[in-house]
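Undergrad: Sequence and predicted structure, then a few things I'm wondering about:
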Amino acid sequence: MRAPTNLNALRAFEAVARHLSYAAAAAELNVTPAAVGQLVRGLEDYLGVELFHRSTSGASRLTLTDAASSALADLQGGFDLLSSAVERLKASKSRITFTVTVPPAFADKWLLWRVERFQRKHPYYDLRIDTSGHLVDFTAERIDVGIRYGDGNWPKLVSTFLLRDEFFPVCSPTLLKGRGALKTPLDLKHHALIHDTSMRESGVFPTWRSWLLHAGVRDGVDTDRGLRLNDSAMSIQTAISGNGVALGRTTLVARDLAEGRLVRPFDAVQTCELAYYLVHRKESSESAAVIAFKDWLLEEVAIG
């Protein structure tokens, strides 16, 4: 088999291995399922190795053989290195699009207003930003780089620490005046508490109850009442509108505080072991796009 055919066959095998489906691989590669099947069978004949177990009972199902499973990661890494080399060759003359997955609130409140600085510094790169909020599969969904909030440990991903938040109440400046004005944490009993439930499953994400205990308030404020929202940016926007007090996070409220849309009525802050991390596949460590985005992001973090 000639080298170009080998490369096409390896591409076909890698796509089928990810999807475990000829049809899905064919859709990705823009060829017919029959063509994909022919390439895979040709590769098996050439190597003298079976790559898939094919079920003949009921619906046709594919599973990887042990030989295929052991080689797949190296093959995918090879394709990543090849793509990176092509990027470097093309970068000086053409635009390169790469995909970044970002939590919606972080994109809205921290990243998007800074992106123009990345574009000025790297005019040949175009970002495609995914803010869907679900935990993506970097390989299956062809994600180049991501920003995640957590403990820094995600299987098969390399993580680089970016930012850690402090948590403290924030509200509209209007709530500092008039009846029920916020002067001490006990004054929170006069206002709606805005609860961010987006990380309620983590077990360590600060809540109104934990912040009040940290501030030395054990009685007098009912932390079960108020408005519950499963979106951090929406919680902050509700506080800006004057409809309650939110438990703000440094990263997400810094700009609103600086521009006067929000104020901090109290000084007490609570920390959290969770943080923002830049993540990517190990095979993407030498990608020119990933390196450029990581270096720029760390510069932005340093600027604050």
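TA: All right, it came through fine. Numbering: from 1, shown residues only.
Undergrad: all contacts plus neighbour counts: C-alpha atoms, from now on.
TA: Noted.
Undergrad: Now do the contacts for the residue lying closest to residue 144 once chain neighbours are set aside.
TA: Leaving aside its chain neighbours, residue 144 sits nearest to residue 99 (5.3 Å; criterion: Cα to Cα, 6 or more residues apart in numbering). If you count contacts by Cα atoms under 8 Å, 6 or more residues apart in numbering, residue 99 has them with 127, 128, 129, 130, 142, 143, 144, 145.
Undergrad: what about the fourth one, distance to residue 138?
TA: Think residue 130. Computed with Cα to Cα, to the nearest Å, the distance linking residue 130 and residue 138 is 12 Å.
Undergrad: does the residue nearest to residue 144 count as helix, strand or coil?
TA: Under DSSP: H, G, I helix; E, B strand; the rest coil, residue 99 falls in the strand class.
Undergrad: Take this one as well and set it beside the first:
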Amino acid sequence: MSTPTYLNALRAFEAAARHQSFSAAAEELNVTSAAVGQQVRSLESWLGVTLFTRASSGNTRLVLTDVARAALPDIREGFDRLRVGLARLREVSASAELTVTVSPAFAGKWLLPRLERFQQACPDIDVLLNTNLKTLDFLADNIDIGVRYGAGKWQGLTAIKLMEEELFPVCSPQLSTLTAGQLSMDSLARCTLIHDLSMAGDPGFPTWRTWLDAMGQTAIDASHGLRINNSAAVVQAAIEGQGVALGRSVMVRDDLASGRLIRPFAQVNSPLALAYYVVYRPECEALAKVRAFRDWLLQQAATA
């Protein structure tokens, strides 16, 4: 098997192993499922080992053999190194492309209003912003760097804390239930509560129920209201006067400064266990474009 041929076969094996599926690997590699299967079979024939078994009769999920499972981390690391090497070669060209992953909400409410400053500081770096809602695989999706929201631990990624957050209610200054720009707990009980479902599966993500309980307001019903699965849309709904939202300080900072939102309980702050982190694969720290964007993000957060 020639070098290009076995590299293609290894790539097909790595993708199939990660997805546990020939068809999913084929979609990622933009080839047919049969082509992926043939590449894997060719690799098995050349090595003289079996790489996959079927999970069970009638189940299409692939299961790695012990020898394949043992070899996979080294193969993935090898592809990581190849990508970094190629990126270094491209950095000497007239411009470098930097692929950045962030959530749509973080992009809209924090990053995009500031991104022109990075482009002015580093005009030779072309930013490709990926705002996919799903959590991306940095290797498979060719991601250089990103910002994630969570507890700060993601397998295979370096994570540097960017910003912490506080939580507090926010609403439009034109909300009809306000009295001199303030709400009482009694009036809050009559308001539409806007619920953020963007991280509903994370137990560390606060809800109206947990906030009200922390305030000693166990009698207020938090089961009603408007439910939205995008944090930026939650903020926009509050701006438009559709109710009261739990504002995350990073998400609502600019809207509070502009007067589009106000804090009807001005002195109430709840620190959050979750935070924003700059994340990238450890081997990518050697790339000048990654270091430049990381350092710029940290500087922007420090002066925000």
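TA: Arrived safely. Bear in mind the structure is a predicted one, so any value in this text is a computation, not a measurement.
Undergrad: one step back: between the contacts of residue 99 of structure 1, which is nearest residue 259 of structure 1?
TA: Checking the contacts of residue 99 of structure 1 against residue 259 of structure 1 by Cα to Cα gives residue 129 as the nearest, at 25.6 Å.
Undergrad: show me what contacts the residue nearest to the closest one when sequence neighbours are not counted?
TA: Counting by Cα to Cα, 6+ apart, residue 100 is the residue found nearest to residue 129 of structure 1 once chain neighbours are left out, at 4.9 Å. Residue 100 of structure 1 sits next to 127, 128, 129, 130, 143, 144, 145, 146, 147 when contact means Cα under 8 Å, 6+ apart.
Undergrad: In strands only, show me these.
TA: Among the contacts of residue 100 of structure 1, the ones falling in strands (DSSP state E) are 127, 128, 129, 130, 145, 146, 147.
Undergrad: Which of the contacts of residue 99 of structure 1 lies at the shortest distance from residue 116 of structure 1?
TA: residue 127 (10.4 Å).
Undergrad: can I assume that closest one is in contact with residue 97?
TA: Yes. Counting by Cα atoms under 8 Å, residue 127 of structure 1 does reach residue 97; the two are 5.8 Å apart.
Undergrad: ok, residues contacting stretch 159-172 of structure 2?
TA: 152-153, 238-241, 243-250, 260-265, 268-272, 274-280, 297-298, 301.
Undergrad: Of those, grab the buried ones for PyMOL.
TA: Only the buried entries of the contacts of stretch 159-172 of structure 2 go into this PyMOL selection, using 16 or more other Cα atoms under 10 Å:
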select buried, resi 152+238+239+241+243+244+245+246+247+248+249+250+260+261+262+263+264+274+275+276+277+278+279+280+297+298
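Undergrad: Could you list which of the contacts of stretch 159-172 of structure 2 belong to strands?
TA: With strands taken from DSSP E, the overlap with the contacts of stretch 159-172 of structure 2 comprises 244-248, 270-272, 274-280.
Undergrad: Doesn't residue 228 of structure 1 lie inside a strand?
TA: Yes. Assigned with three-state DSSP, residue 228 of structure 1 falls within a strand.
Undergrad: Break down structure 1 into its strands, ranges please.
TA: For structure 1, the strands defined by DSSP E occupy 52-54, 62-64, 96-101, 125-130, 145-150, 157-163, 166-170, 193-196, 227-229, 245-249, 270-271, 275-281.
Undergrad: Just tell me which of these ends up closest to residue 7 of structure 1.
TA: Of these, the one closest to residue 7 of structure 1 (Cα to Cα) turns out to be strand 52-54, at 18.3 Å.
Undergrad: correct me, but residue 126 of structure 1 touches residue 118?
TA: No. Look at residue 126 of structure 1 against residue 118 with Cα under 8 Å: they stay out of range, at 9.5 Å.
Undergrad: Please report the distance of the closest residue in space to residue 296 of structure 2 that isn't next to it in sequence from residue 158 of structure 2.
TA: In this structure, residue 296 of structure 2 finds its nearest non-sequential neighbour in residue 118, 7.0 Å apart by Cα to Cα, 6+ apart. For residue 118 of structure 2, the distance to residue 158 of structure 2 equals 22 Å [Cα to Cα].
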